[in-house]
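**Student:** the amino acid sequence is not available; the structure is as follows:
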């Protein structure tokens, strides 16, 4: 980890601790200039200290080269600059070191402490040097000039790099914060788009399931009655031509009713698909992923809503439904308890479909059995029950051989459970079969 915030650079393409080659070349250049400066300033220092000039040159080169590690160890650079301040060496090192230290992510108290040490060191050295020059008579200004020169020099050398470093560090942290926030927003938008697509897929699956149930209810019941009538027609065609004609008319009527309901259902499906297609085309190509996903989910939801709002069967048609089964040869008894009232469309449609599917199952599996249909209007719910007696051993409709897909009871249970109701089905003790359902009225 570096101390200057360079660890936040994700793509590292430079050597050692440098994130980029450009930064490495810059530091090498600064270290070279600093080494030359310190080596030149080391010559008078060696003469004043009474040591060989070569030692002063070597010391200056070594001290100036410390600037090479300013990004990794800025504290060491500043401490070295403070240490060689009495020798009047390392001006460039001090300025660059303070800037790097202030721009780093180190605690502010450490930055303030080292900047204060550099300020005091420069102040003391400048004060002594100026006072010595005044004593030698090089400068003839007043005594006020010594503290003024010391304070001005120390502030001029320390304050600008510290302030500039603080500004650059704050700006860098702000840019990193904005970049992280932008990345976070992009991830959130991606997540929202995925969730919207999941909701749209869920809505499409629900619509497919609903359409499959509707198709099953419409086709299974109507076609089952048509097959029963066709079998009866075949049995009485020669014996009773008039009854055969009536059965043929019933078959035609039921076929037309089945086609009408299928057309209505397919019309709603086409309108829902057209609305979904328009919503998919509407967003611009550069729109965010979340907008596209939300549009898909909204289109699918509208398709489900439009299909659900389509005109469907209601409880007022229950007598006609029972009459059709009676016309097909079933002995069916309908009883209604309580005061009839209107319910929500989905409640009436579900109650109708439960009775319809139960009667269809009687035609399929217990042809000729007497059936009881009971409907009860209660305070906060509506209950229905379809129960048939054991089928006779020989039935005139048994030759119809109606197929069974095995999905009727499952579809009824799904319908009732979706509205918060209870569905129970199973054989009776007498050998028949009973289907019961209770649906909340609201």
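**Tutor:** Sure thing, it's come through. In this text, all values refer to a predicted model and were calculated from it rather than measured experimentally. Numbers count the residues shown, from 1 in each chain.

**Student:** CA only for contacts and neighbour counts going forward, please
**Tutor:** Will do.

**Student:** pick out the residue nearest the middle of the chain.
**Tutor:** Centrality entry for the chain: nearest residue to the mean C-alpha point is residue 191, 2.5 Å, by Cα atoms, centre = their mean.

**Student:** please, which helix or strand holds residue 180?
**Tutor:** Assigned by DSSP states H and E, residue 180 belongs to helix 145-236.

**Student:** can you tell me how far residue 334 is from residue 236?
**Tutor:** Residue 334 sits 28 Å away from residue 236, going by Cα to Cα, to the nearest Å.

**Student:** actually residue 147, sorry about that
**Tutor:** Relative to residue 236, residue 147 is positioned 131 Å away (Cα to Cα).

**Student:** let me know whether residue 157 touches residue 95 as I believe.
**Tutor:** Yes. At 6.7 Å, residue 157 counts as touching residue 95 under the criterion of Cα atoms under 8 Å.

**Student:** number of residues surrounding residue 411?
**Tutor:** 21 (other Cα atoms under 10 Å).

**Student:** residues in contact with it?
**Tutor:** The neighbours of residue 411, taking Cα atoms under 8 Å, 6 or more residues apart in numbering as the test, are residue 213.

**Student:** got it, and the one 10 residues further on?
**Tutor:** With contact taken as Cα under 8 Å, 6+ apart, residue 421 is in contact with 437-440.

**Student:** return the closest of these with respect to residue 63.
**Tutor:** residue 440 (88.6 Å; Cα to Cα).

**Student:** ok, and the closest non-adjacent residue to the closest one?
**Tutor:** In this structure, residue 440 finds its nearest non-sequential neighbour in residue 381, 4.2 Å apart by Cα to Cα, 6 or more residues apart in numbering.

**Student:** try it against this one:
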């Protein structure tokens, strides 16, 4: 998992409350925030100026009340700059202020709009309900000369409802955008994780393949080196032949080891010098594998009971080859110079059975990781097969695998 994916896992929102928390006001405004705040401030001032002219023309209103109305309206417009930090508190304060000051009505609408945009519906219902509750009393004390009482209530109520609905629509749109953005980011991270997982599995698969190959080659080298150690009197041509096999096998083992390191370090695609189209073993290569073990001095009997071996799927042939290869490697470790009996039987629809039997004579002290048979079991189970191994009734060792072969 990459670092960005691990960081994002802790940043994923758990609920809508997280999205709401991100929408809450920040101390530092962005350029867009400044533009929006200036526009809302100018709209509030503009509505206040229009209302101030109406207040000046209102008959029967004492001059001190006109001046107080305009001063409260100016203070309310200035207080609009606090709407992002305390939207609910500012709205609750402006409700009584707008009740006594008509000039502050625009600021009260702006504050109510801010609550609808940045707070859940319960706060919108509270502040909007209080504003609507003051409308009848306000129109009763200061009736509109051009509208009847009912028409005034309907007009002001409609204005408050439009402001609240507009603000809630803006809020819903913002939450939708946030949700879509998070969904896209989550999908991107999940895709990255899937790719990383696929690469990891591919590296594991290639490393398992190369482990089997290396174990086989190195066990052959050990056998030939052991022959030179225990038979120093063998003919010179046999010594030369064994040394040539050791040199060739060591060269191939080093090449395989280089590929393993490249795969594990860079991945299957980025390992320099690795041919991705390298031929994979098939059922037809079993004979060459057995012959290679015979050249190393093993007595191997192969009973091939597969008629349609050329029609076997590539994956099936590769898995059978690796199972036989690991079985022969184990036989060299634990049953040196002992006869190894191997049977490969089956066909389309019936599956393919591989059985390897050999006595346990101790063999040569060839070190191993102890994970070869475990890896073979995993390989068989991944394709829907099964693999069993252990002591046979006659005291020898038996390895038996069954792999599916669809007709």
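**Tutor:** That came in fine, so what should we check first? Since the model is a prediction, treat every value here as computed from it, not as a measurement.

**Student:** just checking, what packs against the helix holding residue 180 of structure 1?
**Tutor:** Contacts defined by 3 or more Cα pairs under 8 Å, 6 or more residues apart in numbering; DSSP states H and E place helix 145-236 of structure 1 against helix 91-103, helix 108-135, helix 241-281, helix 289-308, helix 345-365.

**Student:** now the angle between helix 345-365 and that helix, please.
**Tutor:** Going by axes from the mean of the first three to the mean of the last three Cα atoms, to 10 degrees, helix 145-236 of structure 1 is angled at 40 degrees with respect to helix 345-365.

**Student:** what's the angle from helix 145-236 of structure 1 to helix 241-281?
**Tutor:** 170 degrees.

**Student:** check the burial of the closest residue to residue 23 of structure 2 other than its chain neighbours by counting its neighbours.
**Tutor:** Spatially, and ignoring its direct neighbours in sequence, residue 23 of structure 2 is nearest to residue 118 (6.5 Å; Cα to Cα, 6+ apart). Per other Cα under 10 Å, the neighbour tally for residue 118 of structure 2 reads 24.

**Student:** also the one 4 residues further on?
**Tutor:** Here the number of neighbours of residue 122 of structure 2 (other Cα under 10 Å) works out to 10.

**Student:** how close does the residue of structure 2 most remote from its centre sit to residue 49 of structure 2?
**Tutor:** Centroid-distance maximum for structure 2: residue 60 at 72.0 Å, with Cα atoms, centre = their mean. Relative to residue 49 of structure 2, residue 60 of structure 2 is positioned 20 Å away (Cα to Cα).

**Student:** go through stretch 401-413 of structure 1 and flag the buried ones.
**Tutor:** Buried residues in stretch 401-413 of structure 1, counted by 16 or more other Cα atoms under 10 Å: 402, 408-409, 411-413.

**Student:** could you measure from residue 354 of structure 2 over to residue 209 of structure 2?
**Tutor:** Distance, residue 354 of structure 2 to residue 209 of structure 2, using Cα to Cα: 18 Å.

**Student:** what of residue 29 of structure 2?
**Tutor:** Residue 29 of structure 2 is 59 Å from residue 209 of structure 2, by Cα to Cα.

**Student:** neighbour count winner among these two?
**Tutor:** Between residue 29 of structure 2 and residue 209, residue 209 has the larger neighbour count (other Cα under 10 Å), namely 16 against 12.

**Student:** now for the nearest residue to that one once chain neighbours are set aside, how many residues are close by?
**Tutor:** Excluding the flanking residues, the one nearest residue 209 of structure 2 by Cα to Cα, 6+ apart is residue 322, at 7.8 Å. Counted with other Cα under 10 Å, the neighbours of residue 322 of structure 2 add up to 21.

**Student:** residue 322 of structure 2 matches what in structure 1?
**Tutor:** Aligned by TM-score structural alignment, residue 322 of structure 2 pairs with residue 353 of structure 1.

**Student:** do you know how far its match is from residue 437 of structure 1?
**Tutor:** 11 Å.

**Student:** repeat for residue 269 of structure 1
**Tutor:** Separation of residue 269 of structure 1 from residue 437 of structure 1 (Cα to Cα): 28 Å.

**Student:** and what of residue 202 of structure 1?
**Tutor:** In terms of Cα to Cα, residue 202 of structure 1 sits 27 Å off from residue 437 of structure 1.

**Student:** doesn't residue 357 of structure 2 lie inside a strand?
**Tutor:** Yes. Counting by DSSP: H, G, I helix; E, B strand; the rest coil, residue 357 of structure 2 is located in a strand.

**Student:** just give me the match in structure 1 for it.
**Tutor:** Match for residue 357 of structure 2 (TM-score structural alignment): residue 387.

**Student:** might you report the residue contacts of its match?
**Tutor:** Residue 387 of structure 1 neighbours (Cα under 8 Å, 6+ apart): 371-373, 432-435.

**Student:** that concludes my questions; thank you for your assistance.
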